[in-house]
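Visitor: The following block contains a protein sequence and its predicted model.
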Amino acid sequence: METISANKSHHGTQYVCSHPSIATKTEMLFSVFVPHGDGPFPVLWYLSGLTCSHANVTEKGEYRKACAEHGIIFVAPDTSPRGESVANGETYSMGQGASFYIDATQAPWKEHFQMKSYVENELPELVAREFLMADTSRQGITGHSMGGHGALMIGLRNPGKFRSISAFAPITSPMNCPWGEAALSSYLGGDQAAWAEYDSCELIKKGATPDALLIDQGLADEFLSEQLKPNLLEEACKDTNINLRLRRHEGYDHSYYFISTFLTDHIEWHSKRLLAQS
């Protein structure tokens, strides 16, 4: 691992790092905020949305004060592999910056687009090895839009690894929206049974049972009705008696103005669940 930058903030340190990834076969960037002290600190993962990288939340998220107060390490991976040798799509919702956090099985994507494995396994192992104050037995996960889909999906698939799950304006059912249908068909082929393994609503219907979910959604979000469809997640949770707290906010859009307003709430929500595990 190489440290690209390290800046003091709220008595802790904000790092930006890079490393050669085995999963993606590319150099990957990620950011880590570490509170002051020796720890051990639980880890909260943040997965970003379409067209974004680690930098968006790192620069706009306004999370460091809350993480410092609650004693939480905050890790933000990139949204996809990148580079001249990496396949790319013709639109912003496919290819670089748009991995949907899945392990692709179809050419030309499968060589590098192995982001589920990267987020579930490789990067947590690296963080645990390089940041000895990180307690990866206590991990939570959150994210925005495509990253909200990733947080829900990866959290639901790994209940023993990610103990708290939340999201901002998530794509709740990629099988049932234009962004998701295009990505899943390209990355995974035409078998919809394979798609269902990456769809949070389908995972819940098949028996995923998180203790609780926290979702924030802006009602002025331009993607709300066509792409995000929080009602589908609401219905899936109601049918299976999952404790879903879905907060709808008048006037808020899809931007980091929205995310930064409520990210402190999510950090506090995760801290209660992660710190209770110690």
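Guide: Sure, I can see it. Residues are numbered from 1 along each chain as shown.
Visitor: Only C-alpha atoms from now on, for both contacts and neighbour counts.
Guide: Will do.
Visitor: now H149: how far from S5?
Guide: 29 Å (C-alpha to C-alpha, to the nearest Å).
Visitor: Could you check which of those two has the larger neighbour count?
Guide: More crowded of H149 and S5, by other C-alpha atoms under 10 Å: H149, with 32 against 12.
Visitor: who touches that one in this structure?
Guide: Going by C-alpha atoms under 8 Å, 6 or more residues apart in numbering, H149 touches F100, G143, A167, P170, I171, T172, S173, P174, D199, S200.
Visitor: List just the nearest of the residues you listed to G160.
Guide: The shortest approach to G160 among the contacts of H149 belongs to S200, at 16.7 Å (C-alpha to C-alpha).
Visitor: got a list of what the closest one touches?
Guide: Counted by C-alpha under 8 Å, 6+ apart, S200 has contacts H149, L152, M153, L156, T172, S173, L233.
Visitor: rewinding a little: which ones among the contacts of H149 map onto helices?
Guide: S200 (DSSP state H).
Visitor: ranges for the helices of this structure?
Guide: 54-60, 64-70, 115-117, 123-130, 146-157, 178-188, 192-196, 200-205, 230-240, 256-275.
Visitor: closest one to E90 among those helices?
Guide: Comparing the helices of the chain under C-alpha to C-alpha, the one sitting nearest is helix 178-188, at 11.6 Å.
Visitor: so how far is N231 from the residue lying closest to W179 once chain neighbours are set aside?
Guide: Nearest residue to W179, sequence neighbours excluded (C-alpha to C-alpha, 6 or more residues apart in numbering): S93, at 6.3 Å. Distance, S93 to N231, using C-alpha to C-alpha: 22 Å.
Visitor: just Y92 next, same as before
Guide: For Y92, the distance to N231 equals 25 Å [C-alpha to C-alpha].
Visitor: and here's the other structure:
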Amino acid sequence: MSIQLLSQNTVFGGRHQRYTHQAHSTNTQMTFAIFLPPQAQQHAVPVLYWLSGLTCNDENFMQKAGAFRKAAELGIAIVAPDTSPRGETVADDAEQAYDLGLGAGFYLNATQAPWDKHYQMYSYIVDELPALIAEHFPVTNKQSLAGHSMGGHGALTIGLKNSHQYQSISAFSPITNPTECPWGIKAFSHYLGNDQSTWAEYDACKLLAKHGSRLPILIDQGDADGFLEEQLKPNHLIDVAAQQDIDFELRMQAGYDHSYFFISSFIDDHLSFHAKYL
């Protein structure tokens, strides 16, 4: 599979690069960013996949999270894909709402028209993108997942369903129970249809209750997050995790909101957490 370089920068002795490629899973051009730490010049390195939230693309985390210094120190590559397929033929919300369509792929495989033609983000993240990264970059087969909000939902659900493929999971402000919050209900109704039995496969609370987790999980949540009660519902995940024998930690951080100010404050902790398993 060929990739086209869009831009590159040197940062903390490593390289930040953006690429585009034709994706078979989404049937569109997809863009991703990768940070290669300086150690990658000598040997293959493990990789952390970062999944961003609603309205974001591959650039938000790379520009705002302040992750490069610690990732360079630890020798971890970071890959940040886009949050949805894009292009003139890609379906979008009729009213261009931020929580459906472009920038709101929810890391699932849509089954309903017109979304099913391109919105196959689950397959892209789980299968196609890792194969592409392994083909073109000096990475090992050790990989972990992290994400924010919708991307935290993606990291949790993908990691829980594919525990053989990952070493650890972390999330900031994740949508933990999308089948019971407005964002998730709206997205799942459109992408997956009205049969709510199909929704459970993309709900971290339901997956954790059904399967548990063999992977360590770290979650940070700000208690000043405006989406806390209505959309994110971390208490639901805490209740499920309490019934499971898993390596699980959810930290409530006083005074922090939903923004990248919050993420940048604790991203070093998350990178150090993943480094223990990578």
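Guide: Sure thing, it's come through. In this text, all values refer to a predicted model and were calculated from it rather than measured experimentally.
Visitor: thinking again about what came up before, H36 of the first structure: which of the helices of the first structure is closest?
Guide: helix 64-70 (7.1 Å).
Visitor: Map Y260 of the second structure across to the first structure for me.
Guide: Taking TM-score structural alignment, the alignment pairs Y260 of the second structure with Y256 from the first structure.
Visitor: Tell me how many other residues surround its match.
Guide: 18.
Visitor: my guess is it meets E62, correct?
Guide: No: using C-alpha atoms under 8 Å as the test, Y256 of the first structure is too far from E62 to be in contact (9.5 Å).
Visitor: check contacts around H36 of the first structure.
Guide: H11, G12, T13, A68.
Visitor: what residue of the second structure matches up with the second one?
Guide: Right, G12 of the first structure. Match for G12 of the first structure (TM-score structural alignment): G14.
Visitor: ok, its match - contacts?
Guide: F35, L36, P37, P38, Q39, A72.
Visitor: what does the third one align to in the first structure?
Guide: The one in question is P37 of the second structure. So, by TM-score structural alignment, P37 of the second structure is matched to P35.
Visitor: Surely its match and T13 touch.
Guide: Yes: applying C-alpha under 8 Å, one finds P35 of the first structure in contact with T13, separated by 6.5 Å.
Visitor: For these two, indicate the residue with more neighbours.
Guide: Between P35 of the first structure and T13, P35 has the larger neighbour count (other C-alpha under 10 Å), namely 27 against 19.
Visitor: With adjacent residues omitted, what lies nearest to the more buried one?
Guide: That would be G12: by C-alpha to C-alpha, 6+ apart, it lies 4.2 Å from P35 of the first structure.
Visitor: Tell me how far the one you found lies from F33 of the first structure.
Guide: Distance from G12 of the first structure to F33 of the first structure, by C-alpha to C-alpha: 7 Å.
Visitor: ok, back up a step: for the contacts of S200 of the first structure, give me a markdown table that also has distance to T24 of the first structure.
Guide: What follows is the contacts of S200 of the first structure, written out as a markdown table (distance: C-alpha to C-alpha, whole Å):
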| residue | distance to T24 of the first structure |
| --- | --- |
| H149 | 20 |
| L152 | 21 |
| M153 | 19 |
| L156 | 23 |
| T172 | 25 |
| S173 | 25 |
| L233 | 30 |
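Visitor: and T51 of the first structure, what pairs with it in the second structure?
Guide: Using TM-score structural alignment, T51 of the first structure pairs with T55 in the second structure.
Visitor: show me the contacts for its match.
Guide: Here T55 of the second structure is in contact with T83, Y98, D99, L102, G103, A104 (C-alpha under 8 Å, 6+ apart).
Visitor: Try it again at 10 Å.
Guide: Contacts for T55 of the second structure (C-alpha atoms under 10 Å, 6 or more residues apart in numbering) come out as 82-84, 97-105, 150.
Visitor: ok so, going back, just want to know which of S93 and N231 of the first structure has more residues nearby.
Guide: S93 (20 against 14).
Visitor: The more buried one is in contact with C177, isn't it?
Guide: No: counting by C-alpha atoms under 10 Å, S93 of the first structure stays clear of C177, with 11.9 Å between them.
Visitor: and the gap between the match of P37 of the second structure and A23 of the first structure?
Guide: 28 Å.
Visitor: I figured S123 of the second structure was touching L108, is that so?
Guide: Yes: using C-alpha under 10 Å, S123 of the second structure is in contact with L108, at 7.7 Å.
Visitor: and the residue nearest the centre of the first structure, what does it touch?
Guide: What sits nearest the mean C-alpha location of the first structure, by C-alpha atoms, centre = their mean, is L47, with 2.6 Å. When contacts are counted by C-alpha under 10 Å, 6+ apart, L47 of the first structure touches 53-54, 57, 75-79, 100-101, 119, 141-151, 167.
Visitor: again, only using 8 Å
Guide: A76, P77, D78, T79, I141, T142, G143, H144, G147, G148, G150, A151.
Visitor: Show the buried residues in the residues you listed.
Guide: A76, P77, D78, T79, I141, T142, G143, H144, G147, G148, G150, A151 (16 or more other C-alpha atoms under 10 Å).
Visitor: Stretch 115-126 of the first structure aligns to what range in the second structure?
Guide: Under TM-score structural alignment, stretch 115-126 of the first structure corresponds to residues 121-132 of the second structure.
Visitor: Buried residues of the matching stretch, list them for me.
Guide: Across stretch 121-132 of the second structure, burial judged by 16+ other C-alpha under 10 Å covers M121, Y122, S123, Y124, I125, V126, E128, L129, P130.
Visitor: And for stretch 61-69 of the first structure?
Guide: G61, E62, Y63, R64, A66, C67, A68.
Visitor: what span of the first structure lines up against stretch 214-227 of the second structure?
Guide: Residue span in the first structure matched to stretch 214-227 of the second structure, by TM-score structural alignment: 210-223.
Visitor: Many thanks, have a good one.
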